[in-house]
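1. only geometry, no sequence info:
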């Protein structure tokens, strides 16, 4: 059997436990196969013994089943956070179920190839555990920041990560990028956040005192002037509906290894958006020291056309660099440009 993707599935092929001898090919390859079948009255083909192929390109590439942004609950927080391996991952399999997960399938295996977010999640959990082992005093937010700011938006050939249709993907597909475990152990700076930060965030979302106590364990009184959602100390910057200049604030903490170090901001501006970082440099005198900075987003003059697709969002990045090349603390910038009437 030849399983051919439909157009919506693009180039994503997975290793399923088929009952029949089978192969799975992409939509583009399926068109080529169909063209061959139509070209001759006696088409023929055969399936060879399976073998492992390494170095396939492009890789990584987004899967067609990968959940996409934007965040429908809160547009000022980018989701997803990162992307991780999740296609045809070899994993342990229970002997209580067939590899096809069908009750009538008598086959039993010790390992199976599985695809989905359920396979990406253990990769990220493992990275978080690794970071926690090396840095046992870090908060969950610091660990999350380390994973996000060291992720990459480039594939193995240093080209932009592609979507299932071999077009350039956006942060709405991969978040901050594809996880990079070795870098996450030494991020240089982290965007840390405390319980108080998140309680303030929940207050801004409108949670009442009863709900807040469920989260906090003890009564919590929301401040009279809650912190703006956009100022949650998150390692990404998302600005929906930019109608006028908007300034957001963030804090970063020096996690070393250098006690004294200076980071300089570099910005890849979203198309049509002027981005100003204040201050443009951060000088740290000790590990654990925290610095605050502000990022202002404004439409460029003269106004350039609004991006097509992606809901009018334009994409860029803010990178804090220590000048040694060892630490590149990267955050995606997403700005929704206003529609020009």
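-> In hand now; what should we look at? Note that the coordinates shown come from a computational prediction; the quantities given were computed from them, not determined experimentally.
2. Please make it C-alpha for all contacts and neighbour counts, starting now.
-> Noted.
3. So for stretch 321-334, first residue to last residue, what's the gap.
-> Criterion C-alpha to C-alpha, to the nearest Å; first-to-last residue distance in stretch 321-334 is 20 Å.
4. The closest residue to residue 23 other than its chain neighbours and residue 113: what is the separation?
-> Spatial nearest neighbour of residue 23, excluding adjacent residues (C-alpha to C-alpha, 6 or more residues apart in numbering): residue 2 at 5.1 Å. Distance, residue 2 to residue 113, using C-alpha to C-alpha: 19 Å.
5. These two: which is more packed in?
-> More neighbours surround residue 113 than the other of residue 2 and residue 113, with 17 against 13 (other C-alpha atoms under 10 Å).
6. Which helix runs longest in the chain?
-> In the chain, assigned by DSSP state H, the helix with the most residues is helix 117-134.
7. Against which helices or strands is that one packed?
-> helix 140-149, helix 181-184 (3 or more C-alpha pairs under 8 Å, 6 or more residues apart in numbering; DSSP states H and E).
8. Of all those helices, which one is nearest residue 317?
-> helix 140-149 (10.7 Å; C-alpha to C-alpha).
9. Of all the residues in the closest one, which ones are buried?
-> 141-149 (16 or more other C-alpha atoms under 10 Å).
10. Give me the angle between it and helix 117-134.
-> 110 degrees (axes from the mean of the first three to the mean of the last three C-alpha atoms, to 10 degrees).
11. Now do helix 140-149: which elements does it pack against?
-> Looks like helix 140-149 contacts helix 117-134, helix 181-184, strand 189-190, strand 328-336 (3+ C-alpha pairs under 8 Å, 6+ apart).
12. Which helix or strand lies directly C-terminal to the shortest one?
-> Read in the C-terminal direction, the helix or strand following strand 189-190 is helix 195-204, with elements assigned using DSSP states H and E.
13. and the angle from that following helix to helix 140-149?
-> 80 degrees.
14. need the next SSE after helix 195-204, C-terminal direction.
-> helix 209-216.
15. second one coming, line it up with the first:
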């Protein structure tokens, strides 16, 4: 990682697709603080159930000291029920539950940022994130808990949170020729799809809101059902057009139409080139466009073709 003695701390993401993988990484990293943000269904094809995903993520404690704090999101039903057989300090955070160690209140969207108050045992403090989506408020609360666990002054924590900006292919919001693009092509699962659709709904747009969705991969035998469910999310969002690419993405349209999304506002494409060509005909100044799909769908190529 290029880490040497000049660094005081490192934030390490421990991803996995099978049991045992996070355990090995935790034993290598020996974390001083551990955080789990949610239990979704990514890689459920390999792990079978969400309960097994929870077990795999709790492997983060395998290399941690017995007194290393654990940070959990209480808004996640599986994390809310975690029982630890130790005296380890657990920090719970939430966007709504006031009986947590840290919770948010007064959440407001202002332009392309969100302001809110962080409530904690020592008091409350104003905070701002320069991105959209309730999930990013949760991420900020998780970061705040990490800061508390490391005895960082709350004033310094919120200053750091305010400096965050999405980069690369993770919900990167950029404005080109008056069009707001949300490029979120690093990964995809139902929970992250729902989160990205909330960002599209909150984004400033004088014109249309267009969601461009690719397949969610590695979801196993219930993949089509999960895709239909996401289509229902689309219908419940502020999206005006639904453009899809990938075999299972046809199920997005089925789910959206089931919930009343206009059939004429849905299109499926067999190639990225055809999708890009169609978008060039409809995207106009003032629109907001979301690109969301699994890494293997390479929707960033469609974005690049549209904006070059």
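-> Cool, the structure landed. Because the structure is a prediction, the values reported are computed rather than measured.
16. TM between them?
-> Scored against TM-score structural alignment, normalised by the length of structure 2, the superposed chains reach a TM-score of 0.27; 154 aligned residues with a C-alpha RMSD of 7.2 Å.
17. any idea how far residue 90 of structure 1 is from the residue nearest to residue 249 of structure 1 when sequence neighbours are not counted?
-> Counting by C-alpha to C-alpha, 6+ apart, residue 294 is the residue found nearest to residue 249 of structure 1 once chain neighbours are left out, at 4.4 Å. Distance, residue 294 of structure 1 to residue 90 of structure 1, by C-alpha to C-alpha: 44 Å.
18. quick revisit: distance to residue 251 of structure 1 added to the buried residues of helix 140-149 of structure 1, as a markdown table?
-> Formatted as a markdown table, the buried residues of helix 140-149 of structure 1 follow (distance: C-alpha to C-alpha, whole Å):
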| residue | distance to residue 251 of structure 1 |
| --- | --- |
| 141 | 12 |
| 142 | 12 |
| 143 | 15 |
| 144 | 15 |
| 145 | 12 |
| 146 | 14 |
| 147 | 17 |
| 148 | 15 |
| 149 | 14 |
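19. And the residues you listed, which two are furthest apart?
-> Largest pairwise distance in these, by C-alpha to C-alpha, is 11.9 Å, between 141 and 149.
20. did I read that right, residue 289 of structure 2 in a strand?
-> Yes - counting by DSSP: H, G, I helix; E, B strand; the rest coil, residue 289 of structure 2 is found in a strand.
21. Contact partners for it?
-> 179-182, 200, 209-212 (C-alpha atoms under 8 Å, 6 or more residues apart in numbering).
22. What's the local residue count around residue 139 of structure 2?
-> By other C-alpha under 10 Å, neighbour count at residue 139 of structure 2 equals 17.
23. Can you give me the distance of it to residue 234 of structure 2?
-> Distance from residue 139 of structure 2 to residue 234 of structure 2, by C-alpha to C-alpha: 23 Å.
24. Could you do residue 267 of structure 2 as well?
-> Residue 267 of structure 2 is 13 Å from residue 234 of structure 2, by C-alpha to C-alpha.
25. ok, those two, which is more surrounded?
-> Neighbour count, other C-alpha under 10 Å: between residue 267 of structure 2 and residue 234, residue 234 has more, with 27 against 16.
26. now that one, nearest residue through space, not along the chain?
-> Excluding the flanking residues, the one nearest residue 234 of structure 2 by C-alpha to C-alpha, 6+ apart is residue 256, at 6.1 Å.
27. Just the element for that neighbour, please.
-> Element membership for residue 256 of structure 2 (DSSP H and E) is helix 250-258.
28. Point out the other helices and strands that that helix packs with.
-> Against helix 250-258 of structure 2 (3+ C-alpha pairs under 8 Å, 6+ apart) you get helix 223-236, strand 241-245, strand 266-269.
29. The ones you listed: which one's closest to residue 292 of structure 2?
-> Closest among those, using C-alpha to C-alpha: strand 241-245, at 9.8 Å.
30. and the angle for the closest one with helix 223-236?
-> Using the same axes, to 10 degrees, strand 241-245 of structure 2 lies at 160 degrees relative to helix 223-236.
31. I figured residue 235 of structure 2 hits residue 256, correct?
-> Yes - with contacts defined as C-alpha atoms under 8 Å, residue 235 of structure 2 counts as touching residue 256 at a distance of 5.0 Å.
32. residues in contact with the residue nearest to residue 249 of structure 1?
-> 247-250, 277-279.
33. one more time with 7 Å
-> Residues in contact with residue 294 of structure 1 (C-alpha atoms under 7 Å, 6 or more residues apart in numbering) are 247-250, 277-278.
34. Report the buried residues of the helix or strand encompassing it.
-> Here residue 294 of structure 1 sits within strand 290-299, counting by DSSP H and E. Using 16+ other C-alpha under 10 Å as the test for burial, strand 290-299 of structure 1 gives 290, 295, 297-299.
35. buried set for the helix holding residue 256 of structure 2?
-> Those would be 250-257, for helix 250-258 of structure 2 by 16+ other C-alpha under 10 Å.
36. In terms of distance to residue 191 of structure 2, which of those residues ranks first?
-> Taking C-alpha to C-alpha as the measure, residue 191 of structure 2 lies nearest residue 252 of the buried residues of helix 250-258 of structure 2, at 14.4 Å.
37. my read: that closest one touches residue 230, true?
-> Yes - Residue 252 of structure 2 is within contact range of residue 230, at 6.1 Å (criterion: C-alpha atoms under 7 Å).
38. coming back round to it: go through the contacts of residue 289 of structure 2 and name the one nearest residue 21 of structure 2.
-> residue 182 (31.2 Å).
39. Confirm the closest one sits in a strand?
-> Yes - looking at residue 182 of structure 2 with three-state DSSP, it is inside a strand.
40. shared neighbours of residue 141 and residue 149 of structure 1, which are they?
-> With C-alpha under 7 Å, 6+ apart, residue 141 of structure 1 and residue 149 have no common neighbours.
41. what's next to the helix holding residue 256 of structure 2, contact-wise?
-> So helix 250-258 of structure 2 is contacted by 224, 227-232, 234-235, 244, 263, 266, 268 (C-alpha under 7 Å, 6+ apart).
42. Next, the angle strand 241-245 makes with it.
-> 160 degrees.
43. What is the end-to-end distance of stretch 123-138 of structure 2?
-> OK, stretch 123-138 of structure 2 end separation, C-alpha to C-alpha: 18 Å.
44. ugh, wrong one, I meant stretch 234-254 of structure 2
-> Start-to-end span of stretch 234-254 of structure 2 (C-alpha to C-alpha) is 11 Å.
45. what does stretch 173-181 of structure 1 give?
-> 20 Å.
46. How about stretch 29-46 of structure 2?
-> 24 Å.
47. Would you format the buried residues of strand 290-299 of structure 1 as a markdown table with distance to residue 31 of structure 1 included?
-> As requested, the buried residues of strand 290-299 of structure 1 are arranged in a markdown table below (distance: C-alpha to C-alpha, whole Å):
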| residue | distance to residue 31 of structure 1 |
| --- | --- |
| 290 | 56 |
| 295 | 48 |
| 297 | 45 |
| 298 | 46 |
| 299 | 44 |
